[in-house]
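1. Predicted model, plus sequence, below.
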Amino acid sequence: MTYEEQSSTSPVLTASLKRKMLMGAAIGLVLIGTFLLTAGEPNPAWGKFWRIRPLIVVPLAGAMAGVFHHFVEQYLAGGGLGSRLAVIVLSLLGYLIAFWLGSVMGLNGTYWN
């Protein structure tokens, strides 16, 4: 007699997760891009391509905030209005923290001294 094991694991990188990562990265890119365009004249000592690092790091932090939102939503799924409100509050707080840390890492040595 043979035994077949049924795997019930779901793929980690789902379409919903990809969409949330892209949304988080897009928001981060727009925010840091707006800041960099309106920040004024840069210090000549920063080099020619100093804007590349914040334009990469901040959207990556936004994408990780999207991952955080996805897993918080999965963990608190199935509840009522209170659960949905908790997901929104936790996700917003997580995004603000991720954006702040991404901004610090991206702008370190230039605007963030």
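-> Perfect, thanks for sending it. The shown structure was predicted, so the numbers you read here are calculated from the model rather than taken from an experiment.
2. make it CA atoms for all contacts and neighbour counts henceforth
-> OK.
3. Is G79 part of a helix or strand, or is it coil?
-> Taking DSSP: H, G, I helix; E, B strand; the rest coil as the rule, one finds G79 in the coil state.
4. ok, how many other residues are close to A61?
-> 26 (other Cα atoms under 10 Å).
5. now swap in G62 and tell me
-> G62: 30 surrounding residues under other Cα under 10 Å.
6. and the residue nearest to the spatial centre of the chain, which of the three is it?
-> Centroid-nearest residue in the chain, with Cα atoms, centre = their mean: G62, separated by 2.0 Å. Classification of G62 by three-state DSSP places it in helix.
7. That one contacts G24, doesn't it?
-> Yes. With contact defined as Cα atoms under 8 Å, G62 reaches G24; the gap is 4.4 Å.
8. Mutual contacts of those two, please.
-> Y95 (Cα atoms under 8 Å, 6 or more residues apart in numbering).
9. okay, now the one to match up with it:
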Amino acid sequence: MTQQDQLENHRMEWISFIKPILIGAVVAFLVISFFVFGLNNPAPEWGRFWKIRPLIITPLAGAVGGAFYAYMQSRVNRGFNRTAAVLISLLVYIIGVWLGVVLGLDGTLWD
């Protein structure tokens, strides 16, 4: 295997790890957007920039869930049961996004 082939393999591994992270973050952003942008009259004591915190924390939680999924997929290639890996990853992702929503909306909508 030449050095160019090794570089291409490394690049493909990196892309296969980044893709679930981005998908997880985008899905989490859409979930929190439903709550944040769906509110017409926020309480004045929340401040002017109250939307920033949930729009940052929840996608980060989704990205961590996506990273866990990518990690579990790498374990599948080493002999771990694929169905179990997907179910565990889905459970971790849902719990992570839920905790991200709670932490992001703490003190505003989640009080």
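-> In hand now; what should we look at? Note that the structure is predicted; figures quoted are calculated from it, not measured.
10. quick revisit: now do the same contact list for the residue nearest to the centre of structure 1.
-> Counting by Cα under 8 Å, 6+ apart, G62 of structure 1 has contacts 21, 24-28, 95, 98-99, 102.
11. Kindly indicate which of these lies nearest L36 of structure 1.
-> G28 (12.0 Å; Cα to Cα).
12. Confirm for me that that closest one is in contact with F99.
-> Yes. The pair G28 of structure 1 / F99 is scored as a contact, 6.9 Å apart, by Cα under 8 Å.
13. show me what contacts Y69 of structure 2?
-> 20, 85-86, 89-90, 93 are the contacts of Y69 of structure 2 under Cα under 8 Å, 6+ apart.
14. still on that earlier bit, give me the common contacts of G28 and F99 of structure 1.
-> Common contacts of G28 of structure 1 and F99, defined by Cα under 8 Å, 6+ apart, comprise 58, 61-62.
15. Which strand or helix spans the nearest residue to L60 of structure 1 once chain neighbours are set aside?
-> Nearest non-adjacent residue to L60 of structure 1, counting by Cα to Cα, 6 or more residues apart in numbering: A25, 6.1 Å away. Assigned by DSSP states H and E, A25 of structure 1 belongs to helix 15-38.
16. re the thing from before, TSV for the shared contacts of G28 and F99 of structure 1, including distance to E73 of structure 1?
-> Formatted as TSV, these follow (distance: Cα to Cα, whole Å):
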residue	distance to E73 of structure 1
V58	22
A61	18
G62	16
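17. any idea which of those is closest to N108 of structure 1?
-> Using Cα to Cα, the shared contacts of G28 and F99 of structure 1 come closest to N108 of structure 1 at V58, 11.8 Å.
18. Is that closest one within a helix or a strand, and which one?
-> For V58 of structure 1, the element it lies in under DSSP H and E is helix 52-75.
19. isn't L103 of structure 2 right next to I57, touching?
-> Yes. The criterion here is Cα under 8 Å, and L103 of structure 2 meets it with I57 at 7.4 Å.
20. Neighbour count: the two, which is higher?
-> I57 (23 against 16).
21. what sits against that one?
-> By Cα under 8 Å, 6+ apart, the contact list for I57 of structure 2 reads 100-101, 103-104.
22. just checking, which of the residues you listed belong to strands?
-> Among the contacts of I57 of structure 2, no member is found in strands (DSSP state E).
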